[in-house]
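Colleague: next come a sequence and a model predicted from it.
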Amino acid sequence: MASAHPVLLVATRKGAWLLHGDTGRQHWRLDGPHFLGQIINHLVLDPRNGRTLLAAVSTGHLGPTLFRSADLGASWQEAARPPAFATTADGSGRSVKHTFWLEPGPASEPEVWYAGTSPQGLFRSADGGDTWAPFSCLNDDPTFREWMGTEQDGTPDGPKLHSIQIDPRDPQHLYIAMSGGGVHESTDGGRSFTPLLDGLAVVEGFDRNTPTFHDPHCVRLCPTLPDRLYQQNHCGIYRLDRPATTWQRIGDNMPAEVGDIGFPLVLHPRDPDTLWVFPMNGDTVWPRTSPDGKPAAYRSRNGGASWQRQDHGLPAEQAWWTVKRQAMCADTEATLGLYVGTTSGELWASRDEGDSWQCLARHLPEIYALSIGYPQT
């Protein structure tokens, strides 16, 4: 179990903050802002060394880039070559609008990182995040490009590649998700990808056999049971147990008045049957608020067969925020801690696996992503 002091990494619309906690997670010290006024889409501490911080930054006048820190944000260095699509002779190629997802490689590859971008692109670094190159076939493959749709399609802040999941048993085996474009699997280190769409619903009136119309919000692979994946989708909550290829809609077991639409999904690091979601209003107009203004996490301890509402300490009414797909995370303590960042700039924490919640910070900018790490000296 983790015994070091945790640090909660908060990426927001207007900068980044670090919350340093004590070993009991009772007291937290807010450090920041870093990159004030700049969009931070993801901020991650390398779990393999406990030292390297990577930040996906959109700087406005300079465009999208990455920054690295080896001293927990005391100093930052810009990546020498951030993710960028291959150039074309006539200059008609795509441009990265922002890096959306950062994923450390496996422990066997301590300098490897992966990145997903908007519009959809997959990139890899082999030197700790300093230089990046396009990875795999899909960035410019005509079929995948068709599935990606246009840059006007997808989510309000642009289409994106996310949820890069690497099988801890085999670094050649990985999954990615595209909004839009669906979930895809590679077993040959990215040389080819195969869609995994069976069983998934799409918005009424569209063809579920066409990857373009699939919008996975968040896909997670169980650390201790890597043949199991969970997905929070635009059209529900799903589970996939390999070698099967058909997703099962476990969100049908959620309370009907709440539904199973949302963005984030968090797995227990040791129990593959335990997971959390944070539903939002899934009405046809998609207001992107908590249902009825009453936010709550929902936990399942049996792989999605049943769900328990967890709202003790959260606002009981008139709280119209929601939680983005990267803005919920868990630590690795014996009694798990959960952390939620809201679109209204509040940061909520639970030290008892969601049974009760307390507010750690208010009045931050809109929170885009949360992650937690344990720094090593």
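Modeller: Good, I have the coordinates.

Colleague: for the rest of this, base every contact and every neighbour count on C-alpha atoms.
Modeller: Fine.

Colleague: neighbours of the closest residue to H214 other than its chain neighbours, how many?
Modeller: Counting by CA to CA, 6 or more residues apart in numbering, the nearest residue to H214 once its immediate chain neighbours are dropped is G182, at 4.8 Å. Here the neighbour count serves as a burial measure; for G182 (other CA atoms under 10 Å) it reads 24.

Colleague: wait, G182 touches T194, no?
Modeller: No: because the distance of 10.2 Å does not satisfy CA atoms under 8 Å, G182 is recorded as not touching T194.

Colleague: my guess is P83 contacts L102, does it?
Modeller: No: with the criterion set as CA under 8 Å, P83 and L102 do not qualify as a contacting pair; they are 11.1 Å apart.

Colleague: neighbour count for these two, which is higher?
Modeller: Neighbour count, other CA under 10 Å: between P83 and L102, P83 has more, with 28 against 25.

Colleague: residues touching the more buried one, list them.
Modeller: For P83, the contacting residues are T65, V96, T99, A115, F123, T131, W132, A133, P134, taking CA atoms under 8 Å, 6 or more residues apart in numbering as the criterion.

Colleague: give me the buried entries from the residues you listed.
Modeller: Buried members of those, scored by 16 or more other CA atoms under 10 Å, are T65, V96, T99, A115, F123, W132, A133, P134.

Colleague: tell me the one of these nearest P223?
Modeller: A115 (19.6 Å; CA to CA).

Colleague: measure that closest one to F135 for me?
Modeller: The gap separating A115 from F135 is 9 Å, by CA to CA, to the nearest Å.

Colleague: identify the contacts common to those two.
Modeller: Here A115 and F135 have L122, F123, R124 as joint contacts, going by CA under 8 Å, 6+ apart.

Colleague: narrow these to those in strands?
Modeller: Cross-referencing the shared contacts of A115 and F135 with the strands (criterion: DSSP state E) gives L122, F123, R124 as the overlap.

Colleague: one more structure, for comparison:
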Amino acid sequence: MLRLLVLLLPVPLAAAPSLALSLSVDLSGLLNPQITADAQGNLIVAGMVSDCSRPVVNPISSCGGYWIAKLDPTGATILFATYIGSPVQPGRPRGAVLESVRADLAGNIVILSTASQTSLPAVNAMQSAVNGQSNLHLAKLAADGSGFLYATYLGSSGSDFAYSLALDGSGAAYVTVFTRSFDFPGAPQFTYEQNLLLKFSTDGQRLIYISVFTPQVPAGSLRVDASGSAQASYPYEIFQFSPDGSSSRRIPLPQWVTTHSPLAFLTGDGGFWVAGTASDSLLPVTPDAVQSSDMRVPYLRIQQGQANPAMQPMTGYGIDGFAVDPIERFRIYAATTTGLFKSEDNGSTWSQLYPSAVQSVLMDPFDQNTLYIVAGTLIPNGMFLRSQDRGQTWARFAAELTDVGYYGHSIAADPQTPGKLYIAGGPFYHSEDGGGHWSGGWGGSWGAILPPQITDGSGELGDQALVVTADPSVAGRVYVLSQTSCIGFCPIELTLARSDDGGASFTLLKNAFHPQIDPSTGDVFAPNLPAGQLTVFRGGNFDVPEVLVSPGKIVSMAFDPQNPGTLYVALDTGDIYSSGDGGRSFQYLATLPTPAANLAVGDGGVIHASQSAHATDGFAFRFDGLGNVIYGTYLGGGQTTVRAAAIAPNGHFFLAGSTGAGLPIVNAIQPLFGGAQDGFLAEFDASGALVSSTYLGGSGSEEINSITVLPDGSVLATGASASPDFVSQASAIGAGSTMIWRIVP
């Protein structure tokens, strides 16, 4: 059963958009494919080809290096399809690279290329052939595909590379070029390598201006506003050019923005929008943000099937373990990447006890005031600390065990024997006096029961104790899960050994697993043994395994000692199940956004769950003309990537990409998450209010990779789909994984 987490926000007074087109397109055989639309809504598809097997309709050429087609607004009819340029010769380098395709208001199609050979048409040309190693090529194809209105090369005797293309309302082309020469036609004197903005006349017969500018990187995006001012956006800055090209203004982006590979757009009031993707970042969102932080928290409190974050949460991106006070079970401790936290109210609020990373926490089963932690993040630099005042002060202990930690740290206490402690982390140690003295080490009693050598003699065994688990129901019984490897080419294997005398001697068990033990019954559970199942050894009797029907692949377990036989399992799907009969039957309880790596049961059956709080979310920020943030927000559900953005003439800002569940939803076309990954589209008004946001996807994976705001205010989105159940129609040029969507406001 699919269960979804959907955040529904208050809906502003705006009409919900509608999906006017969902088209599946076959782009197989097209290199660097380009998709756009003209003002009449007709779809334009172009790309480079290596052969001439694609269909032609009313062509000007039946074979060439490029293929371009115009389809009607439904995609069901080919208005024309033609090849242009010289065919690619087998074994020969391609003579031109397609860079960009745009349509003017009359429906004419402008095509920008970088050409290294004279392989593209020259019609009413300013320059009829390549001059140098490579030049730009700019062509305007008539709206009906009947021929070229102009087609020209332009460049220097060196190397020129075309990057981006934009058109103004008259159909004049603006092009950014990176040149390596001193003699680019019409350009002023400049140093050897330079970036140029070129404006061509509407008929392509002359250059209106050339402007020199210096972005930190050559590749960027280009747009032209209603006044004829060109705007070139780059990862570190935006350049705004006067309508006559005589001057330019550089707007640097804030440093924190540049670290996220932003998409940037100028606004009509001299400010700008930026959008991008951030992982585990603290961005300066504003109080009116749609989403003030990433959607994930490391801790969730589950009560009566409802999973909620704490009212006063802990910080950090991960919880490594819990410890529950066995006497006053409302007191919970959590070891996290940012310290040790304590709750005195069964997980509702948390306070920090230790200020830096803690790998694990153990509470002395005989003394509520005594805590043990493994502090530190780097192996082998973790250290053992003890507090005898519930975490107010700490002192180091077991400092003499300098060889512990190369394979992690694990610490346990025998609930039946005061002072009995165990440590594993490469070697295995045990103490009878609360850590005052230690016995064991490398190759100790647990290692002695392992064979000394691989049977074929290929190498000696090395035994690293990874995890130690004390059986709470039997005094002196302890399990050690170890990794058995060797020097040489031989398999790495896990082994499980049990001691019934406090670690003095061990018996090797048949199966290796991390034992989960019910403290009330002594039942030992082996999750995913066999694969996808759950095996239990009742009362710790390994001679009589009982294979249970597991609800799925288990990632963690916990037991309720106040209710013998009650256990909880967390699955890799994020689902939580409960059993009241020792695992013989399970009932669905809740679903978390991500799988719970750790579970613990507090007072009254309240479940404490940890999940990865690593989050990737989109963001959108609006700046004024002075570079101050006037609106900023996250947008996503923890698995969101912004891949495209655009700004409309009315100042509305769009962003799109791919997302998991949890996207904030407003005026949605598709309000429910479809499957593994959906495409998404969001629209903000000029003030930052979220006007609409929607999923687009089926049970598989979808993504949106580019968006264009068309003259009628609709949005053309292109991307990919891998869902057999996502509703779409096949285009006249065939169906494939590429999708074209048109969203109408």
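Modeller: Here it is on my side, so go on. This is a predicted model, so every value here is computed, not measured.

Colleague: let me see the TM-score of these two.
Modeller: The TM-score (TM-score structural alignment, normalised by the length of the first structure) is 0.66; 286 aligned residues with a CA RMSD of 3.1 Å.

Colleague: follow-up on the earlier one: so which of the contacts of P83 of the first structure are in strands?
Modeller: Secondary structure assignment (DSSP E) places T65, T99, A115, F123, A133, P134 from those within strands.

Colleague: out of these, who's nearest H363 of the first structure?
Modeller: Sorting these by how near they are to H363 of the first structure, with CA to CA, puts T99 at the top with 25.2 Å.

Colleague: which one in the second structure is aligned with the closest one?
Modeller: Mapped onto the second structure by TM-score structural alignment, T99 of the first structure lines up with V358.

Colleague: same deal with Y114 of the first structure?
Modeller: Counting by TM-score structural alignment, which is the criterion used here, Y114 of the first structure corresponds to Y372 in the second structure.

Colleague: ok, its match touching V358?
Modeller: No: in this structure, Y372 of the second structure sits apart from V358 without contact. The criterion is CA under 8 Å, and the distance is 10.4 Å.

Colleague: so who does S164 of the second structure touch?
Modeller: Contacts were defined as CA under 8 Å, 6+ apart; by that measure S164 of the second structure touches E99, S100, L112, V175, T176, V177, A219, G220, S221, L222.

Colleague: do the same with P195 of the first structure
Modeller: When the contact criterion is CA under 8 Å, 6+ apart, the partners of P195 of the first structure are G182, V183, H184, E185, P211.

Colleague: re the thing from before, with adjacent residues omitted, what lies nearest to the match of T99 of the first structure?
Modeller: A375 (4.4 Å).

Colleague: ok, the one you found to G382 of the second structure distance?
Modeller: 5 Å.

Colleague: same check, this time on E493 of the second structure
Modeller: In this structure, E493 of the second structure and G382 of the second structure are 25 Å apart, going by CA to CA.

Colleague: so those two - more neighbours on which side?
Modeller: With neighbours defined as other CA under 10 Å, E493 of the second structure and G382 compare such that G382 has more, 20 against 12.

Colleague: for the more buried one, list the residues it contacts.
Modeller: Applying CA under 8 Å, 6+ apart to G382 of the second structure gives the contacts V374, A375, G376, G405, H409.

Colleague: ok, G32 of the first structure next?
Modeller: Taking CA under 8 Å, 6+ apart as the criterion, G32 of the first structure is in contact with A16, W17, L18.

Colleague: and the last one, what's its match in the second structure?
Modeller: In the superposition onto the second structure, L18 of the first structure corresponds to R301 when matched by TM-score structural alignment.

Colleague: still on that earlier bit, and the residue nearest to V358 of the second structure, how many neighbours does it have?
Modeller: The number of residues packed around A375 of the second structure, counting by other CA under 10 Å, is 26.

Colleague: any idea how far it lies from K199 of the second structure?
Modeller: 62 Å.

Colleague: and the match of Y114 of the first structure, how far from A334 of the second structure?
Modeller: As for Y372 of the second structure, its distance to A334 of the second structure is 12 Å (criterion: CA to CA).

Colleague: same thing with G532 of the second structure?
Modeller: Relative to A334 of the second structure, and taking CA to CA, G532 of the second structure is found at 29 Å.

Colleague: and A596 of the second structure, by the same measure?
Modeller: To A334 of the second structure, A596 of the second structure is 14 Å away according to CA to CA.

Colleague: over to S431 of the second structure?
Modeller: Counting by CA to CA, the separation of S431 of the second structure from A334 of the second structure is 24 Å.

Colleague: that older thread, what is the nearest of the buried ones among the contacts of P83 of the first structure to V340 of the first structure?
Modeller: Relative to V340 of the first structure, the closest of those is T99; by CA to CA it sits at 21.5 Å.

Colleague: surely that closest one meets T65?
Modeller: Yes: between T99 of the first structure and T65 there is a contact under CA under 8 Å: 7.4 Å.
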